[in-house]
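Q: below is the sequence, then the predicted model.
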Amino acid sequence: MRAIVCTKYGSPDVLKLQEVDKPTPKDNEVLIKVYATTVTSGDCRIRSFRSPFLFWIPMRIMIGLRKPRKPILGLELAGEIEAIGKDVTGFQIGDQVYALNGMRFGAHAEYACLPANGEVTLKPTNMTYEEAAAIPFGGTSALHFLRKAGIQSRKKVLIYGASGAVGTAAVQLAKHYGAEVTGVCSTANVALVRSLGADQVVDYTQEDFAQSGQHYDIILDAVGKISKANCKTALTPNGVYVSVEGSGVAKVSKEDLIFLKELAESGKIQPVIDRRYSLEQVPEAHSYVEKGRKKGNVVIQVRNE
């Protein structure tokens, strides 16, 4: 099968399209024929090996010394089950699914194996493979951090970085929970964030939300670019600050994917897709994502639907 292999740490040109062995599912796994995946900021961090100095050695030991131990990157996917292990229940050959690979990676390929009891479930029936593939990473991350902050109805929530993969999901999820949502983004993305349901939108190139006099029960930094100290003046006395950087790793489950599927089918969340690339163009997708200006998600079309 064809796959994009990270041959060593470095710039996007270390990513090579290669022929590799097609995986065989273990007894508890499903083999997924991948139709769509994405390139996320997480993929770019692993490929380039961006790590704080103090964590450099531990991270290299964990991820791989000279190149990623799991050289086929890709955190999320959507596709069709082609084969199942003998112990698998709950899935059938031909099921259309979507999944979060997480640190297993492996989605930038024509096929991937995942544990049937892991973060894989039937995809939203009203979405294409490309749309479904753009939900798991941003959706589960936003869900985790909003829950950690105590999201509930009538809370005043500010989403910093509201136009990214996590941010666009967070705006929609916070609205689902009945919160009053303020999104922070650049001028070019104001209309997009407003269209997702944000009650107010702050253009950070024109205004500093922390100096506006407004106070929020929850501030979610969806891009890891502001500190709690930056937000103190904008938090209510019992307000909570959470960030995708430094607030722990998002814990997800199959139940989270099922929940997101139900919201998608009821029209309460819709993934934002900025650009689409072919599998061969994954290096170009990495270059684009690294610029930090993407709107929502960058999708990889592995095969035609």
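A: Yes, it's here. Numbers count the residues shown, from 1 in each chain.

Q: contacts, neighbours, all on C-alpha from now
A: Will do.

Q: just confirm Gly267 is within a helix.
A: No. In this structure, Gly267 is coil, not part of a helix, as judged by DSSP: H, G, I helix; E, B strand; the rest coil.

Q: most centrally placed residue in this structure?
A: Phe137 (2.5 Å; C-alpha atoms, centre = their mean).

Q: now Phe137, what's its secondary structure?
A: Going by three-state DSSP: Phe137 is helix.

Q: and what of Leu158?
A: Per three-state DSSP, Leu158 ends up strand.

Q: does the residue nearest to the centre of the chain touch Leu75 like I think?
A: Yes. Taking C-alpha atoms under 8 Å as the definition, Phe137 is a contact partner of Leu75 at 7.1 Å.

Q: Gly94 belongs to a helix?
A: No. According to three-state DSSP, Gly94 belongs to no helix; its state is coil.

Q: tally of neighbours for it?
A: 13 (other C-alpha atoms under 10 Å).

Q: another one to put next to it:
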Amino acid sequence: MKAIECLKYGDAENLVLSNVEKPTPNDNEVLIKIRATSVTTSDVLIRGLNEPLIPRFILQLIFGFGSPRNPILGMVTSGIVEHKGKDVTLFDVGDEIFAYGSISPTNRRFGSYAEYICLPEDWNLALKPANLSFEEAAAIPYGGLLASHLLKKTSIKKGDKILIYGASGSIGTMAIQLAKNAGAHVTGVCSLRNFDLVKSLGCDQMIDYTAENAEKQLQTYKYVIDAVGNSKSSALKEKSKKAITPNGKYISIDHGTPLTPKEAFLNLKSLAEQGKIKPVIDRTYPLERMIEAHKYVEKGRKRGNVIITV
């Protein structure tokens, strides 16, 4: 089968199109013919490994030294079940599914930058929402699960004011929708060009972080949610950390290890089926243009998700 392999950490040019052996499912696994995957910020981080010495060493302990232990990156999958192991009962051949290759911080599986992948049936794996395309389904798991992780640290009540920094990215676009579903009044921080997008997702107010008067537009919020982490900062972001009510809370995606429980994954599926969340796709590339996709994501200006069709 065709797959994109990361031969060593570094530039996007280290991603090469290869012919590798097609995987065979174990007794509790399904073989999925992949139709779409996603290039996430985490994928770019792992591929580049452009981190300070100690964080880089820790990441290589996890993923492999010199090059990724599994050279086929990617944790997001949507596709069709082509074969299943003898113990599989939840899925049948021909089922259209979507999945995320992590069920816990220590139990993860890469490999979706390829034509096929095997995953256990009890993984973050479910039937694809019938109202979504394969590309749309692939735009849900990464941002949706990380946004769910952030929102789980809140106890939003109707009318609570929330600020989401990085509102137009894959995590931010999902965080807006989840917060609105919980009844929050949401202010989104992004660039001016993304105002229409975040407003369409439910933002009540917007702040352009590049504006000269951006800091003066801050109010006080029950929760300030940082959906971009330490990779991006601004004077507005630093001031927003203190723009909270006396019992408020600042929550960053960099605080702790994100959890990806199955109940959160299935909740995203349900919300998508009800039309309560909608995936945002910036650009779509074929598998053969993976280098170009990585370079685009690396710029840090994507709106929602970048999808790869297989």
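A: Cool, the structure landed. None of the values given here were measured: they were computed from a predicted structure.

Q: now for Phe137 and Leu75 of structure 1: what residues contact both?
A: Overlap of the contact sets of Phe137 of structure 1 and Leu75 (by C-alpha atoms under 8 Å, 6 or more residues apart in numbering) consists of Leu100.

Q: and after the helix or strand hosting Val34 of structure 1, which helix or strand comes next?
A: Using DSSP states H and E, Val34 of structure 1 sits within strand 29-39. On the C-terminal side of strand 29-39 of structure 1, the nearest following helix or strand under DSSP H and E is helix 41-48.

Q: average gap between that next one and structure 2?
A: Following the fit onto structure 2, the mean deviation recorded for helix 41-48 of structure 1 is 0.5 Å by mean C-alpha distance after the TM-score superposition for structure 1.

Q: centroid-wise, who is the farthest residue in structure 1?
A: Gly213 (31.8 Å).

Q: ok, and the closest non-adjacent residue to that one?
A: Ala234 (7.0 Å; C-alpha to C-alpha, 6 or more residues apart in numbering).

Q: residues contacting the equivalent of the one you found over in structure 2?
A: Residue correspondence to structure 2 (TM-score structural alignment): Ala234 of structure 1 is matched to Ala243. By C-alpha under 8 Å, 6+ apart, the residues touching Ala243 of structure 2 are Leu218, Gln219, Thr220, Tyr221, Val224.

Q: so which of those hold up in structure 1?
A: Counting by both residues aligned by TM-score structural alignment, their matches' C-alpha atoms under 8 Å, structure 1 reproduces these contacts from the contacts of Ala243 of structure 2: Leu218, Gln219, Thr220, Tyr221.

Q: structure 2: helices as residue ranges?
A: 41-48, 53-63, 134-138, 141-151, 170-181, 195-200, 235-240, 262-273, 290-298 (DSSP state H).

Q: and these as CSV, adding distance to Asn247 of structure 2?
A: Output for those, formatted as CSV (distance: least, C-alpha to C-alpha, whole Å):
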stretch, distance to Asn247 of structure 2
helix 41-48, 32
helix 53-63, 32
helix 134-138, 37
helix 141-151, 16
helix 170-181, 18
helix 195-200, 27
helix 235-240, 15
helix 262-273, 26
helix 290-298, 36
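
Q: so which of those helices comes closest to Ile4 of structure 2?
A: Closest approach to Ile4 of structure 2 among the helices of structure 2 (C-alpha to C-alpha): helix 290-298, 7.6 Å.

Q: what about the closest residue to Lys261 of structure 1 other than its chain neighbours, distance to Val30 of structure 1?
A: Distances taken as C-alpha to C-alpha, 6+ apart place Pro124 nearest to Lys261 of structure 1, at 5.0 Å, with adjacent residues excluded. Distance of Pro124 of structure 1 to Val30 of structure 1, computed by C-alpha to C-alpha, to the nearest Å: 19 Å.

Q: who's more crowded, those two?
A: Of the pair Pro124 of structure 1 and Val30, Val30 is the one with more neighbours under other C-alpha under 10 Å, namely 27 against 23.

Q: so how many other residues sit close to the equivalent of Arg276 of structure 1 over in structure 2?
A: Matched across to structure 2, Arg276 of structure 1 falls on Thr284, judged by TM-score structural alignment. By other C-alpha under 10 Å, 18 other residues sit near Thr284 of structure 2.

Q: now do the one 3 residues further on
A: Using other C-alpha under 10 Å, the number of residues around Leu287 of structure 2 comes to 21.

Q: looking at it, it is touching Thr309, isn't it?
A: Yes. At 6.0 Å, Leu287 of structure 2 counts as touching Thr309 under the criterion of C-alpha under 8 Å.

Q: how about Tyr160 of structure 1, what's its partner in structure 2?
A: Per TM-score structural alignment, the equivalent position to Tyr160 of structure 1 in structure 2 is Tyr165.

Q: and what of Ile258 of structure 1?
A: Aligned partner of Ile258 of structure 1 by TM-score structural alignment: Leu266.
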